[in-house]
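**Student:** need a 3D model of the sequence below.
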Amino acid sequence: MLLLLLILDRLWKHVAVVYFFGRPRPRLTRPPALVSILQPILSGDPTLAACLAANLQARSCLAREFIWLLDDTDTAGQAICQSLQARFPGQTVRLLLLPRPAQGQNPKIVKLIQGLAAARGEVVCVLDDDTMLPDDGLEQCLPFLDQPGVGLVFGLPYQVHFDNLWSRLIAIFVNSNSLLTYIPYTTLSAPFTINGMFYALRRPLLEALGGFDGLETWLADDFAVAQRVVASGHRLVQTPLRHAISIHVTDARHYLGLMQRWFIFPRESLLRHLRPRQVAILCGVALVPAVAPLLAVAWLFAQPTALNLGLVLAYFLLCLLSFAHLNGCYLFTATPWRHLWLVIVLQLIFPLQLLVALLSPQRIRWRGHVIQVERGGGFRFVRRREE
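**Tutor:** The predicted structure is shown next:
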């Protein structure tokens, strides 16, 4: 029964993704005079310069201003940004140097508060420094802001950095889960959180909601912003915009630390603050199916019948075919075909990684910072990175 449910779950999710991308898309009826793109930046990833440059080079018919928000002590980041300003003189790029946030204040939110105060655009976008918008990405996303009751729109991430084994594992994790996690649950519920790598709001609404002020103590800043928008009676909308991300993972410790951070965030934010129905949807769509493949293999060893073997093989073949189709049709073949086998590897080791993350101390490492995550989504710096 478990194996049949796994197969049906995968088929349902695949159909949901295909249907999502096949729906008619609205057109941009109210083009903003200016779009302000706020980018909190912290050096440390070797692909940072390439990511920032890609956004400056991305084609758009809309007027844009990039507001780059850096710590005044981040000399490496400042050098990268100043070099890009000189390289792309035709782009409007403003560099704001800010003091380090106080203990217990989210560096990204503190930067966004200052960035919003400096922004001049009618639409405000938040864009992570490891995220790259495609050509006409704003034109794909912003029309959804014109729909009745919509307060915030966001996109879908996929990873493009495959330079070493650990980066490949992260890339496969992202690319094999992004579409199948973010999209299907929206058929059961209105979105109750967002992917914080890129999102957009109209500035008058954002300012009416208090901007980003008051969210400084939340570690999961994307969830905090989403909840503020939902609490105001506005909708979150998942758009078909797909944006690339680039994360260079140096070694096994970095890989495990990154996965731990991604698991701890939803546990201490979503699972402790959502309503029971929303928690049930999250677990039913994301967590239970993610753990089930390893249980299915364990069941096969316990009950090694021909039928069970056939069902297990059918399930993993379905997963490979499903991913190959989504990768080719909707993720621009971001994952090289030669790495396809890693999809099965990730499915089998994911439950073990989840268990390790749940049992490990709630400390995360992020570009040199060591952060203690508190129950309910707060945090404190254990050690800050040395610039």
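
**Student:** contacts and neighbour counts: CA atoms only from here.
**Tutor:** Noted.

**Student:** my read is that Leu348 contacts Leu295, right?
**Tutor:** No. Leu348 is not in contact with Leu295 according to Cα atoms under 8 Å; the separation is 9.0 Å.

**Student:** Proceed likewise with the subsequent sequence, for comparison:
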Amino acid sequence: MINASEVFHTVGFAAVSLACGYSLLALLAVCLGPKKRPRDIASPNAPPVTVLKPLCGAEAELERCLRSFCDQDYSEFQIVFGIQDGDDPALAVARRVRDAYPGHDIEIVVDTRQWGTNRKVSNLINMMTAARHDRLVLADSDILVGRDYLARVTAPLADPGVGLATCLYRGWAGPGLWSRLGALFIDDWFMPSVLISHRLGNDEFVSGATIAVRRETLDAIGGFGAVADRVADDHALGECVRGLGLQVAVCDYVVSTWVYNSGPATLVDQETRWMRTIHSLQPLSYDLLFVTLALPLIAISLVLDWRQAPVLALIGLTVIARAALHGVQNVRAGRRSWHNLAGLPLREALTAYSWLLGLAVRRVRWRGRRYWIADDGSLKHVAPRD
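**Tutor:** Purely as a prediction, here's the structure:
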């Protein structure tokens, strides 16, 4: 006859063991970073580069981010700012940046044409008419970089076997609790999971924070039009490039992404879209992401088996590992190790909530528009309700 207390003990111990094992693995992956490639060093005679910056809306730090792409230690580069609406406030910011750097090669493309449901990709297609160079770097509008950025992220393209280069990113929180929680999602949950996957041999990670690619490679996959209806256009580009038999390189360079959420609704909208995107790409792996949710697993173990010393020891080790991971990420970002430590319990609870929404929700909101994410990762526009 099955003893109920033994079942509770087994389930509680298993829950905290999963939480502890994953937390230690995440800490190790963050400490090790991405797998090292042969050192990619940009040649002093490196080919010229066109930087593509699709814009939509004027975030508080947009001008600072755009200026960081102008302040590069690189011999020759062009910057193309793309906007799909002449009334977009980002246009005024782009013009200010262009006027502040009269010696730079900066183009502004305003083009309303729509080539697919993914408006960012449509913007990129329109921008390509102004791109003059054969090496291309595309980066989201909310990315802040250092002066060595272009040299570092384009260096892997010197290897003919590399078709695309990308890089990791960290959260750069705007004012307010919800912005800090959004940055914690990136630093303490998403990036560690990416690094674990990378260490285990999965080379599927590609981030819109930075994509460097040769024009000939882009042409060979059919241009940006090949991913014009995909919600995860960055991941889809990586798939297409690997389909050519070329590698995707993850640079040992980390950019910062501006995170601003005015309240819980915007935070949940953003993270639901991310979670549903992950679900559409890897449904089985997504179901297994519950092992990353330390707080719920600890809560289960405490309810079922809180009197057992091994369970309490594993809970303590899990808490230490999560706090250490948080500290390492802070130090690497130039912050104090304990910065925003008190936000971790709420962040864990929100991540669990977002994960559950990712299982159930197909409709998402992106840049003020509503979309339906299909099982194959395609993006369908949902007309606004009357």
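
**Student:** TM-score them against each other, please.
**Tutor:** After superposition, the two chains reach a TM-score (TM-score structural alignment, normalised by the length of the second structure) of 0.87; 369 aligned residues with a Cα RMSD of 2.4 Å.

**Student:** isn't Cys141 of the first structure up against Gln147?
**Tutor:** No. The pair Cys141 of the first structure / Gln147 is not scored as a contact, 11.6 Å apart, by Cα under 8 Å.

**Student:** higher neighbour count, those two?
**Tutor:** The residue with more neighbours, out of Cys141 of the first structure and Gln147, is Cys141; 24 against 12, by other Cα atoms under 10 Å.

**Student:** that one: what's it in contact with?
**Tutor:** Residues near Cys141 of the first structure by Cα atoms under 8 Å, 6 or more residues apart in numbering: Val153, Phe154, Gly155, Thr239, Pro240, Leu241.

**Student:** what about these, which are in strands?
**Tutor:** Val153, Phe154, Gly155, Thr239, Pro240, Leu241 (DSSP state E).

**Student:** which position in the second structure pairs with the fifth one?
**Tutor:** Looking back up the chat, that one is Pro240 of the first structure. Here Pro240 of the first structure is matched to Asp252 in the second structure, going by TM-score structural alignment.

**Student:** re earlier: which of the contacts of Cys141 of the first structure count as buried?
**Tutor:** Val153, Phe154, Gly155, Thr239, Pro240, Leu241 (16 or more other Cα atoms under 10 Å).

**Student:** for the fourth one, which non-adjacent residue is spatially closest?
**Tutor:** Spatial nearest neighbour of Thr239 of the first structure, excluding adjacent residues (Cα to Cα, 6 or more residues apart in numbering): Gly155 at 5.4 Å.

**Student:** quick one: map the one you found onto the second structure.
**Tutor:** Matched to the second structure by TM-score structural alignment, Gly155 of the first structure sits across from Cys167.

**Student:** thought Ala209 was touching its match, still the case?
**Tutor:** Yes. Counting by Cα under 8 Å, Cys167 of the second structure does reach Ala209; the two are 7.3 Å apart.

**Student:** what's the overlap in contacts for these two?
**Tutor:** Common neighbours of Cys167 of the second structure and Ala209, counting by Cα under 8 Å, 6+ apart, are Val255.

**Student:** please pull up the equivalent of Val241 of the second structure in the first structure.
**Tutor:** By TM-score structural alignment, Val241 of the second structure lines up with Val229.

**Student:** rewinding a little: what's the closest of the buried ones among the contacts of Cys141 of the first structure to Tyr19 of the first structure?
**Tutor:** Comparing these against Tyr19 of the first structure with Cα to Cα places Pro240 closest, at 11.2 Å.
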